[in-house]
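# let's see this in three dimensions:
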Amino acid sequence: MSRDFYSYDPQDTRDTTPRRPHREHEADVSETRTNRGSGDAPHNGREAPETLDRNVLKPEREDSPRAYYVRDRAYLLRESEIHTLSEVGRFRVVAPPDLAKYGYARDSARMERDIRRLKEQSLLTDKTLETSQRQTLRVLTLTKQGQRLLKKTNRLHEDQAIYHGLVKPREAKHDADLYRLYHKEAARIERAGGRPVRVILDYELKRDLNRDLAALGPDKDDPDAKELIAEKHRLRVVNGKIPVPDVRIEYETAQRELSRVDLELATSHYRPRGLAAKAKAGFSLYSRPEDASRLRRILNDQDLTAGILAL
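Modelled structure (predicted):
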């Protein structure tokens, strides 16, 4: 996520070639690993204060709309609305209460005004889904038009995937919680002097991993070949399989090197063997408060030292 969010002055995008964000560092992602996850963000098992609204929005009265063009259609958008498209597009599904907290410094009224204007321009969808135990969940997703426009603004990292639409409604709550999970971990990275650069969801990791495994053909079950594929994707083989995290954050460290951390949102539905595999893979484990005690008991019973961080 860029620190100079407002430094880009959008022009008439019909007449310009989208600019690719400049990469200051060409080094590979660091191979540093610990038993609390990959990368060097601090993990001491204790809950840490969160960093809210790391991209400080302009005062609303100063945030005038500007024209963006996609296929000869004009969209009038404020900086805060582009910010909302960026947040939702990186995670596919975001719950408005979390967006208000992390993206608008808890200014829900301003957020709702932005959501309304984005919906009116067919850039954002706002749905209420029925979840388990007859509870409901309100979620935001980009439309196809919203995805196209966000790509045109060139606001995100050049390799950042941008998602649109709701693919698995039954998993919407879990997917929406990943946005909150990201901000918890991003705060840790920033306190250590780092800067988040790119978010990679499990969709993208699984796609690339399965493509390379399929290319092995008859050798796809060969242990040595599988180890090489896992290493290529900076993952580990555990019990003959390659666990994939819910979210990977690539970030720049205080030493201006690229590193990463793999995150897993564990739930009460996890079986002991599955949770153990995630811990052995080196993922940083988070859970909802109501699930934490059971998950910690599972890890303790298997003599695993990985901690469970609170979502």
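# okay, CA-based contacts and neighbour counts for the rest of this
Noted.
# tell me what the helix or strand where residue 228 lies is packed against?
Secondary structure from DSSP states H and E places residue 228 in helix 223-232. In this structure, helix 223-232 makes packing contacts with helix 202-215, judged by 3 or more Cα pairs under 8 Å, 6 or more residues apart in numbering; DSSP states H and E.
# also this sequence, please, to line up against the first:
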Amino acid sequence: MDPREIERDRPEMPRGGRGGSDPERAVERTESRDPLTRELSLPRGRAREHVRSRDWEGELRGSEVRILATAGAFRVVPMDELRRPQDRPHVHRKDVERLRAEGLVRTTPYFVGRRQTTLVSLTERGRSVLDGARRDRGGESRQSFYAGLSKPRELAHDTRLHAAYRDASRKLEGRGLRVERVVLEEELKREYQRFLQEPNRGRRESSGRPGRTAEEIARWAHNHELPVIDDHVQFPDLRIECERDDGGREIEDVEVVTPHYRGAHAAAKVSAGFTRYGAVGARFGGSSGRGRGGRGRDVRLAEEMLS
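Prediction:
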């Protein structure tokens, strides 16, 4: 048997029905709409089911799978943000504690401003469980999952990504869009670096410097719907890929603005046209990915807002 195969012990279906109570099926329908877990062959309901992955075997339920996928998609998420409005109080904390005891997540005490919280991130074992449970999407891009905390100097910024996504996704769904995937800045930059270094592969005499012309870089940025400001490709903190009812694709590029944004860096982000969210979740303005380009915006006003 393939060691990455996921196994489940499903309850016996009652006569005359499709199995499970109406509330249970409602929970499964809700979980099936979550873009972060949609491609995973893992439990969705309230009952725990048997799961076997490459280096872990145990039981999981839908709420625990959602926590794993959320922490993995954003690398790090504050504990309190893992609770949804429909969840009973403290259930998410019990789920996190159980996942931590199983070695699937790591918890880290942390201060956001003056407020103490607990950060949740995947372990390598937790990421292995998710990666081993993927369904084949027929060549479509897959949701990436990350293990471990980011660099300490970036942690204060990265802990705010999930809140910005949560706010942005509600607005997108209100416009009738369906969120398909979340792409972090590091994934976009990794793809960009592969593009830059591709001409150097296999060349022993290569200096390691990028082997691309300005025209090639501009074409790559255009194909990836990324702006170029002052000859530099601009990357959002996160990209939300969406699908319309007619099957068309839209993206929302989101930038989390912190008090450290100043000068040319802040000006470039404003000109890029990314949707900007304040460090505590307040939206500063900007535009969606549909109207990118930055012309007509007052950069000085943006810097004043960030000061």
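# mind checking the TM-score on these two?
Superposed pair, TM-score by TM-score structural alignment, normalised by the length of structure 2: 0.71. Supporting alignment: 252 aligned residues with a Cα RMSD of 3.5 Å.
# which part of structure 2 matches the helix or strand that the helix holding residue 228 of structure 1 is followed by?
Counting by DSSP H and E, the next helix or strand C-terminal to helix 223-232 of structure 1 is strand 247-252. Under TM-score structural alignment, strand 247-252 of structure 1 corresponds to residues 238-243 of structure 2.
# re earlier: so the helix holding residue 228 of structure 1 corresponds to what in structure 2?
By TM-score structural alignment, helix 223-232 of structure 1 lines up with residues 214-223 in structure 2.
# the residue opposite residue 154 of structure 2 in structure 1 once aligned: what secondary structure?
Superposed on structure 1 with TM-score structural alignment, residue 154 of structure 2 falls opposite residue 171. Under DSSP: H, G, I helix; E, B strand; the rest coil, residue 171 of structure 1 falls in the helix class.
# ok, residue 264 of structure 1 next?
Applying three-state DSSP: residue 264 of structure 1 is strand.
# for residue 101 of structure 1, see how far away it is.
Relative to residue 101 of structure 1, residue 264 of structure 1 is positioned 22 Å away (Cα to Cα, to the nearest Å).
# check residue 81 of structure 1 too.
In terms of Cα to Cα, residue 81 of structure 1 sits 15 Å off from residue 101 of structure 1.
# compare these two (neighbour count), which wins?
A direct count of neighbours by other Cα atoms under 10 Å for residue 81 of structure 1 and residue 101 places residue 81 higher, at 19 against 16.
# list the residues that contact the residue most central in space within structure 1.
For structure 1, the residue nearest the mean C-alpha position is residue 199 (4.3 Å; Cα atoms, centre = their mean). Shown in contact with residue 199 of structure 1 (Cα atoms under 8 Å, 6 or more residues apart in numbering): 90, 160, 161, 247, 248, 249, 250.
# at 10 Å instead, please
1, 90-91, 157, 159-162, 182, 247-251, 260 (Cα atoms under 10 Å, 6 or more residues apart in numbering).
# then residue 125 of structure 2?
Counted by Cα under 10 Å, 6+ apart, residue 125 of structure 2 has contacts 53, 54, 55, 56, 102, 103, 104, 105, 131, 147.
# tell me how many other residues surround the aligned partner of the first one in structure 1.
So the one you mean is residue 53 of structure 2. Alignment note (TM-score structural alignment): residue 53 of structure 2 maps to residue 70 of structure 1. Neighbourhood size, residue 70 of structure 1 [other Cα under 10 Å]: 17.
# and if you look at the one 5 residues further on?
The number of residues packed near residue 75 of structure 1 is 17, by other Cα under 10 Å.
# just the buried ones from the contacts of residue 125 of structure 2, in ChimeraX syntax?
To isolate the buried members of the contacts of residue 125 of structure 2 in ChimeraX, using 16 or more other Cα atoms under 10 Å:
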select :53,56,104,105,131,147
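# in a markdown table: the contacts of residue 125 of structure 2, plus secondary structure and distance to residue 115 of structure 2.
Listed next are the contacts of residue 125 of structure 2 as a markdown table, based on DSSP: H, G, I helix; E, B strand; the rest coil; distance: Cα to Cα, whole Å:
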| residue | secondary structure | distance to residue 115 of structure 2 |
| --- | --- | --- |
| 53 | coil | 37 |
| 54 | coil | 38 |
| 55 | coil | 36 |
| 56 | coil | 35 |
| 102 | coil | 28 |
| 103 | coil | 27 |
| 104 | coil | 26 |
| 105 | strand | 22 |
| 131 | helix | 33 |
| 147 | strand | 25 |
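# residue 186 of structure 2 and residue 73 touch, don't they?
No: assessed by Cα atoms under 10 Å, residue 186 of structure 2 is found out of contact with residue 73, at 11.8 Å.
# comparing the two, which shows the higher neighbour count?
The neighbour comparison of residue 186 of structure 2 against residue 73 (other Cα under 10 Å) goes to residue 73, with 25 against 13.
# doesn't the more buried one fall inside a strand?
No: looking at residue 73 of structure 2 with three-state DSSP, it is helix, so not inside a strand.
# so how far is the first residue of stretch 283-294 of structure 1 from its last?
Length of stretch 283-294 of structure 1, first residue to last, Cα to Cα: 18 Å.
# ranges for the helices of structure 1?
Along structure 1, the stretches classed as helices by DSSP state H are 79-91, 96-103, 108-120, 144-153, 172-191, 202-215, 223-232, 272-280, 289-301.
# for residue 18 of structure 1, find the nearest of these.
Among the helices of structure 1, the nearest to residue 18 of structure 1 by Cα to Cα is helix 144-153 (6.4 Å).
# go through the closest one and flag the buried ones.
Within helix 144-153 of structure 1, the residues that count as buried by 16+ other Cα under 10 Å are 146, 147, 148, 149, 150, 151, 152, 153.
# now residue 38 of structure 1, nearest residue through space, not along the chain?
Distance criterion Cα to Cα, 6 or more residues apart in numbering; nearest residue to residue 38 of structure 1, sequence neighbours excluded, is residue 261 at 4.5 Å.
# what's the counterpart of that neighbour in structure 2?
Looks like residue 261 of structure 1 aligns to residue 252 there (TM-score structural alignment).
# surely that match and residue 286 touch.
No: Residue 252 of structure 2 is beyond contact range of residue 286, at 11.3 Å (criterion: Cα under 10 Å).
# next, count neighbours for residue 12 of structure 1.
Using other Cα under 10 Å, residue 12 of structure 1 has 12 other residues around it.
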